[in-house]
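[1] Sequence and predicted structure below; questions after.
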Amino acid sequence: MRHDVGIAAAAAALALALAGAGAARAAPPPPDLSGLWSNGSLTTLERPKDLKALVLTEAEAAAYEAKRRGKPPEIEDDVGGADSEWWELDHGLGRVRGQARTSWIVSPADGKLPFNAAAKAVNTARMAGRKGPTNNPEERGRTDRCLPGTAAGPPMLNGVYNNNYTFVQTREALVIHAEYFSDLRIVRLEPGAKHPPPAVRRWLGDSIGRWEGATLVIETTNFTPLEVDAPPGGDPAADMVVTERLTRLGPTRLHYAFTVRNPARFVMPWQGEMVMQTAAGPMFEYACHEGNYSMTSMLAAARQAEAAAKAAGATSEGTPGPSAR
């Protein structure tokens, strides 16, 4: 009797083990996010001043799109910017869950970045310096210097052109190649992956992904000081953490949500979401690199302006100017 019971128990245990193995084998693989995606849109990260609500009715959206579509963005003191042939001007507002959105930011409710007082002071000083001469490349912003992090993020944000991304997914990684600035970000997917120590800082941060059902959740830390943009006196490599969630909505759409936590810059975490669409392609080379002609020309023009101002001042005081020497 005991022998029969033992055999039955062993058989039951074996059956359960085989059932578990079968269930493991039957678990569906994670969805493949590979493809060419675009987040080009009239919608931008922050809500424009003339729009108050997050969601517009279709009639309101049509009126706004008719007013904005085909016109370049309003950019002050940008030589040649208003007449650029590179603007992508055929986009409408972005739709999320069928709603026409006025900003990607959904929290705070006003659609604005929740900067703290110190960060606001830094931003004001930076904008003031942007319009005047500069002494060194380091005084210019990341975009002027062709440094990474302006499109590939995280978070991944759209601009006025080159809004395409190539995703290549394997079992070990998701590789994100942004067309704008040709930034390349690698999201590690291996189980048990850990971020490096806080002293190790990387352009675009250190990204680790994990699957929650059909959604890829990405946590990125260890940003470089220039990306964190901390105010004076703060840790230039503050504990900024970006959490992203990527979910396929079908063959041609990808839902993208993100949360940014950075106490050195913001009074609260802020959140956004968008829907990315497949793009026909191809991706084009964005040949911007640190130290290129634009940076050289900007600094040279500043030196010329300084020399002209000095000469004008000397002449007005009765001192012979350069032409008289």
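    Good, I have the coordinates.
[2] contacts, neighbours, all on C-alpha from now
    Fine.
[3] Which parts of the protein are helices?
    With DSSP state H, the ranges of helices along the chain come out as 2-26, 58-68, 117-130, 142-145, 225-228, 293-316.
[4] Need these in TSV (columns: distance to residue 186 and mean neighbour count).
    TSV is the format used below for the helices of the chain (distance: least, Cα to Cα, whole Å; neighbours: other Cα atoms under 10 Å):
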stretch	distance to residue 186	mean neighbour count
helix 2-26	28	11
helix 58-68	35	14
helix 117-130	29	14
helix 142-145	21	16
helix 225-228	17	18
helix 293-316	28	14
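[5] would you turn the ones you listed into JSON lines with distance to residue 279?
    Below are the helices of the chain laid out as JSON lines (distance: least, Cα to Cα, whole Å):
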{"stretch": "helix 2-26", "distance to residue 279": "33"}
{"stretch": "helix 58-68", "distance to residue 279": "21"}
{"stretch": "helix 117-130", "distance to residue 279": "34"}
{"stretch": "helix 142-145", "distance to residue 279": "24"}
{"stretch": "helix 225-228", "distance to residue 279": "28"}
{"stretch": "helix 293-316", "distance to residue 279": "30"}
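[6] now for these, which one comes closest to residue 42?
    Set against residue 42 and scored by Cα to Cα, those come closest in helix 58-68, at 7.8 Å.
[7] Give the other helices and strands that the closest one contacts.
    Counting contacts by 3 or more Cα pairs under 8 Å, 6 or more residues apart in numbering; DSSP states H and E, helix 58-68 is packed against no other helix or strand.
[8] chain center to that helix, what's the gap?
    26 Å (Cα atoms, centre = their mean, to the nearest Å).
[9] what's in contact with it?
    Taking contacts as Cα atoms under 8 Å, 6 or more residues apart in numbering, the residues outside helix 58-68 that touch it are 42, 92-93, 100.
[10] May I see the PyMOL selection of the buried members of the residues you listed?
    When burial is assessed using 16 or more other Cα atoms under 10 Å, the buried subset of the contacts of helix 58-68 is captured in PyMOL by this command:
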select buried, resi 42+92+93+100
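[11] Of the contacts of helix 58-68, which is the nearest to residue 113?
    residue 42 (18.1 Å).
[12] re earlier: out of the helices of the chain, which gets nearest to residue 262?
    Of the helices of the chain, the one closest to residue 262 (Cα to Cα) turns out to be helix 225-228, at 8.0 Å.
[13] Take this one as well and set it beside the first:
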Amino acid sequence: MKSLLLGLVGVMALPALAGPDEFPRTASGKPDFSGRYDIATLTPYTRRGGAEAPQYIDTEAAAQWENGAVRRYENSMRDRDPNRGPPPKGGNVDARSYDPVWFDQGLKMFEIGGRIPTSIIVDPPNGQIPPPSEEAIARWRARQESRDENRGRYDNPENLSLQDRCLYLGHVSVPALPVVYNNIKTIVQTDDHVMILIEWMHWARVARLNAEHLPDDMRSLAGDSIGWWEGDTLVVETTNFFSSPGVPDQGRRVVERFSPLTKDSLLYRFTVHDPNRTAPYTGEMPWPRTESKMYEYACHEGNYSMFNTLRGARAQERAALALEDESSDAD
């Protein structure tokens, strides 16, 4: 264990920035981003600790974060020893849906340019996503009230969210962000297209290079992506979203920038322009290459949780009807 803790400190630093001839290139001379990347990281998406939290920390503070994550993981796994005895009478029983072994959130913080940031979000400088506008809050509340008046959340499978149904998770697909597991991204690059395969929910994004956006009325969950080169940086712009089927996400625009960072990693930087927020926001993180394979994401095909959720709702409805019948008989 001691060697593991010490080893974590040693793997935090990324290699020196790649020279122009060190990063792989295509036959046309552009940086070749094709390959698999594991973006699991202990660095949080937004900064923790409030307004006084530092934007960067030193290696000693980062090691404390990393070693703490290792200890939490080992403590949680200790409770799952198959040879352990029963819990004490009256004690707590951990009934979480997943054991920690199934999570892959990373055990180290990343470093960019010799500095260790405390969040992926770098702008605004406080490391937080700007709050929603008052108009956006009002629209969301009106939509929720209308939905609640006309249907119950568990009336049928279509009323459950696309995330509940294991179909799509937009806020980690565009932009492409780390999640609790399935953090591998695969890039396939040609002279005309770039495909980014997101392991979490197995979503393939295709950006057409040197093309125009589709008409405004042609929308999709992941939007319409086009790309172009600015020197050695691949820029991908995505528009034409809808936030849910039939609900256009007007004005939302995401700009992603992929740049060589080291010979074995790229720098991923994104800016989200969202009219529902009071200001744009920007984040950045390294994407290290990996030899690990991407797993099939078969959650939808094996989603017994949704089936059991709906079955539980029907059982509650039957119980409520039985109480009504008993009350009527008593009258």
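    Noted; the coordinates are in hand. The structure presented is a predicted model; accordingly, all values stated were derived computationally and were not measured.
[14] Could I get the TM-score for this pair?
    TM-score for the superposed chains, counting by TM-score structural alignment, normalised by the length of structure 1: 0.74, backed by 276 aligned residues with a Cα RMSD of 3.3 Å.
[15] Of all the helices of structure 1, which one is nearest residue 277 of structure 1?
    Among the helices of structure 1, helix 58-68 sits nearest to residue 277 of structure 1 (Cα to Cα), with 18.4 Å.
[16] what's the mean gap between the closest one and the aligned bit of structure 2?
    Once the two models are superposed, helix 58-68 of structure 1 sits on average 1.7 Å from its counterpart in structure 2 (mean Cα distance after the TM-score superposition for structure 1).
[17] so that helix matches what in structure 2?
    Against structure 2, the aligned range for helix 58-68 of structure 1 is residues 59-69 (TM-score structural alignment).
[18] Buried residues, stretch 139-157 of structure 1. List them.
    By neighbour count on 16+ other Cα under 10 Å, the buried set for stretch 139-157 of structure 1 is 140, 142, 144-157.
[19] Residue 107 of structure 1: which of these is nearest?
    Nearest to residue 107 of structure 1 among the buried residues of stretch 139-157 of structure 1: residue 155, at 14.6 Å, using Cα to Cα.
[20] can you pull the contacts of the equivalent of that closest one over in structure 2?
    Residue-level alignment of residue 155 of structure 1 against structure 2, with TM-score structural alignment as criterion, gives residue 175. If you count contacts by Cα under 8 Å, 6+ apart, residue 175 of structure 2 has them with 254, 256, 270, 272.
[21] gap between residue 175 of structure 2 and residue 74 of structure 2?
    When Cα to Cα, to the nearest Å is the yardstick, residue 175 of structure 2 and residue 74 of structure 2 sit 32 Å from each other.
[22] same question, residue 204 of structure 2
    The spacing between residue 204 of structure 2 and residue 74 of structure 2, counted by Cα to Cα, is 35 Å.
[23] picking that back up, what's the closest of the helices of structure 1 to residue 82 of structure 1?
    helix 58-68 (14.0 Å).
[24] thinking again about what came up before, please list the members of the contacts of residue 175 of structure 2 that lie in strands.
    Using DSSP state E, the members of the contacts of residue 175 of structure 2 that fall within strands are 254, 256, 270, 272.
[25] How about the first one, nearest residue that isn't a chain neighbour?
    This points to residue 254 of structure 2. Nearest in space to residue 254 of structure 2, with sequence neighbours left out and distances taken as Cα to Cα, 6 or more residues apart in numbering, is residue 272 at 4.6 Å.
[26] That neighbour corresponds to which position in structure 1?
    Taking TM-score structural alignment as the alignment basis, one finds that residue 272 of structure 2 is matched in structure 1 by residue 260.
[27] For that match, which residues are in contact?
    With Cα under 8 Å, 6+ apart as the criterion, the residues that contact residue 260 of structure 1 are 240-243, 269-271.
[28] Identify, from those, the entry nearest to residue 250 of structure 1.
    Checking those against residue 250 of structure 1 by Cα to Cα gives residue 243 as the nearest, at 22.3 Å.
[29] For that closest one, give its distance to residue 206 of structure 1.
    The span separating residue 243 of structure 1 from residue 206 of structure 1 equals 12 Å under the rule Cα to Cα.
[30] what's the answer for residue 27 of structure 1, then?
    For residue 27 of structure 1, the distance to residue 206 of structure 1 equals 29 Å [Cα to Cα].
[31] Over to residue 146 of structure 1?
    Counting by Cα to Cα, the gap between residue 146 of structure 1 and residue 206 of structure 1 amounts to 20 Å.
[32] ok now do the equivalent of residue 186 of structure 1 over in structure 2, which residues does it touch?
    Using TM-score structural alignment as the criterion, the counterpart of residue 186 of structure 1 in structure 2 is residue 206. Counting by Cα under 8 Å, 6+ apart, residue 206 of structure 2 makes contact with 193-196, 225.
[33] Now which of the residues you listed would you call buried?
    When those are checked for burial by 16+ other Cα under 10 Å, the buried set is 193-196, 225.
[34] any chance of these in CSV, plus distance to residue 155 of structure 2?
    Formatted as CSV, the entries for those read as follows, by distance: Cα to Cα, whole Å:
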residue, distance to residue 155 of structure 2
193, 41
194, 40
195, 37
196, 35
225, 35
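[35] and of those, the nearest to residue 10 of structure 2?
    Closest to residue 10 of structure 2, out of all of these and judged by Cα to Cα, is residue 196, at 30.5 Å.
[36] Would you mind measuring from the closest one to residue 147 of structure 2?
    In this structure, residue 196 of structure 2 and residue 147 of structure 2 are separated by 34 Å, where distance is defined by Cα to Cα.
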